[in-house]
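Asks: any chance you can model this:
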Amino acid sequence: MNLRPYRPSDVSALAELFYQTVHSVNRRDYTAEQCRVWATGHPDLSAWDASFQAHRTWIAEEDGHIVGFADLDVEAGYLDRLYVHKDAQRRGVGTALCDAAEACARAAGVRRLETHASITARPFFAARGYALLREQEVERGGILLKNYVMILEL
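Replies: Purely as a prediction, here's the structure:
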């Protein structure tokens, strides 16, 4: 596996990976309706690209195929997205991406890293030492989705 910086030409592949992951991996913890509003299949690619470029974004590749991505808002100390391809689960991709984001945050002098973890991702972050700050519900398309605000003291 290789980690590399984001390129604008990646945005469509990342949107597809996000859609496939939510509708397969996260489907075990969320209803079909929740997954449908979370990952509609029609994201605003220009907004995604702008967000990825504004953040520090890593792409995980294996044999030239994108198998995961993560992005960090360094100024806010916020790990925004961390998604691993449905066929690359439990192979260290998420760990490598999270390691890179945490190392970047430390190097930038961030003292506390925050993420909003899905039900599915909560055990992964808890195992890394992220503490539960609070449970919350976010609204997407009139539907509520539960997630968890978690923090890691760096």
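
Asks: every contact and neighbour count from this point should use C-alpha atoms.
Replies: Noted.

Asks: quick one: the strands in this protein?
Replies: Assigned by DSSP state E, the strands in the chain fall at 2-5, 56-62, 65-73, 78-84, 112-118, 131-140, 143-153.

Asks: nearest to residue 34, out of the ones you listed?
Replies: Across those, residue 34 has its closest neighbour in strand 143-153 (6.5 Å, C-alpha to C-alpha).

Asks: so what secondary structure elements neighbour that closest one?
Replies: Judged by 3 or more C-alpha pairs under 8 Å, 6 or more residues apart in numbering; DSSP states H and E, the packing partners of strand 143-153 are helix 32-38, strand 112-118, strand 131-140.

Asks: state the distance from residue 2 to residue 72.
Replies: Distance, residue 2 to residue 72, by C-alpha to C-alpha, to the nearest Å: 18 Å.

Asks: I meant to write residue 113 there.
Replies: Relative to residue 72, and taking C-alpha to C-alpha, residue 113 is found at 9 Å.

Asks: to compare against the first, here's another:
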Amino acid sequence: MVIIRPYCPEDLEKVIQLWWRTWHETFTELTHPQSYGVWMVRFRDELAVRGLIWVAELENQIVGFVVVMPEERYLDQIFVDTRYHNRGIGSMLLKKAKEACPQGLTLQTLQRNTQVSAFYERHGFQPGKLGVNKINGQLNIEYCWLPLLDESRGNITY
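Replies: Presented below is the predicted three-dimensional model:
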């Protein structure tokens, strides 16, 4: 059974390992310009300080996480271990993000990540402007979720 719980500092190494491995498994043809150590510092000193974070656990193993910046209503990161895709874990984490920001959320993802774009669209996010990721230089796309838009379509997706 998957448990969604708040992140705690003791989770740092396991979350960073999952984040690093999953990103690189998803984008096998890309080399990320930042090192593992930079990811660790960014998560610990920026994301964990400013964001709300939940982890997904299965049999005492972290298999996913989500980071939401509530002041900006921004979903900064959401990752599920590739070995656990298509089990509803991403949906559970996304539900936590929506509950944290019931007035709406924005996010950015790489344009080439069509599988995750379809996931966001299934969950009521609408594609928006195109841009370039400021960290890795790849083309990205912004998505926006507004609960009133979902409600008008007869979907209430929390």
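
Asks: out of the strands of structure 1, which gets nearest to residue 101 of structure 1?
Replies: Smallest distance to residue 101 of structure 1 across these (C-alpha to C-alpha): 6.3 Å, for strand 65-73.

Asks: what does that closest one correspond to over in structure 2?
Replies: Counting by TM-score structural alignment, strand 65-73 of structure 1 lines up with residues 61-69 of structure 2.

Asks: return the set of buried residues in that stretch.
Replies: Going by neighbour count (16 or more other C-alpha atoms under 10 Å), the buried part of stretch 61-69 of structure 2 is 62, 63, 64, 65, 66, 67, 68, 69.

Asks: check the mean deviation of it from structure 1.
Replies: Here stretch 61-69 of structure 2, set against structure 1 after superposition, deviates by a mean of 0.4 Å using mean C-alpha distance after the TM-score superposition for structure 1.

Asks: circling back to that earlier point, what is in contact with residue 113 and residue 72 of structure 1 at once?
Replies: Common contact partners of residue 113 of structure 1 and residue 72 (C-alpha atoms under 8 Å, 6 or more residues apart in numbering): 78, 79.

Asks: one step back: want to throw the strands of structure 1 into CSV with distance to residue 22 of structure 1?
Replies: Shown next, in CSV, are the strands of structure 1 (distance: least, C-alpha to C-alpha, whole Å):
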stretch, distance to residue 22 of structure 1
strand 2-5, 22
strand 56-62, 18
strand 65-73, 13
strand 78-84, 9
strand 112-118, 10
strand 131-140, 14
strand 143-153, 12
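
Asks: quick one: distance of the match of strand 65-73 of structure 1 to the chain centre.
Replies: Its chain's C-alpha centre and that of stretch 61-69 of structure 2 lie 7 Å apart, by C-alpha atoms, centre = their mean, to the nearest Å.

Asks: identify the residues contacting it?
Replies: 14-15, 18, 47, 50-57, 74-81, 84, 89-90, 93-94, 97, 100.

Asks: residue 146 of structure 2 touches residue 103, doesn't it?
Replies: Yes: counting by C-alpha atoms under 8 Å, residue 103 is a contact partner of residue 146 of structure 2 at 6.6 Å.

Asks: compare these two (neighbour count), which wins?
Replies: A direct count of neighbours by other C-alpha atoms under 10 Å for residue 146 of structure 2 and residue 103 places residue 146 higher, at 18 against 12.

Asks: setting aside sequence neighbours, what's the nearest residue to that one?
Replies: Nearest residue to residue 146 of structure 2, sequence neighbours excluded (C-alpha to C-alpha, 6 or more residues apart in numbering): residue 104, at 4.5 Å.

Asks: next one: residue 68 of structure 2
Replies: Residue 68 of structure 2 sits nearest to residue 75 (C-alpha to C-alpha, 6+ apart), 4.5 Å away.

Asks: comparing the helices and strands packed on strand 143-153 of structure 1, which comes out most buried?
Replies: Highest mean neighbour count of those: strand 112-118, a mean of 21 (counted as mean count of other C-alpha atoms under 10 Å).

Asks: number of residues surrounding the spatially closest residue to residue 2 of structure 1 that is not a sequence neighbour?
Replies: Nearest residue to residue 2 of structure 1, sequence neighbours excluded (C-alpha to C-alpha, 6+ apart): residue 61, at 5.2 Å. The number of residues packed near residue 61 of structure 1 is 16, by other C-alpha under 10 Å.
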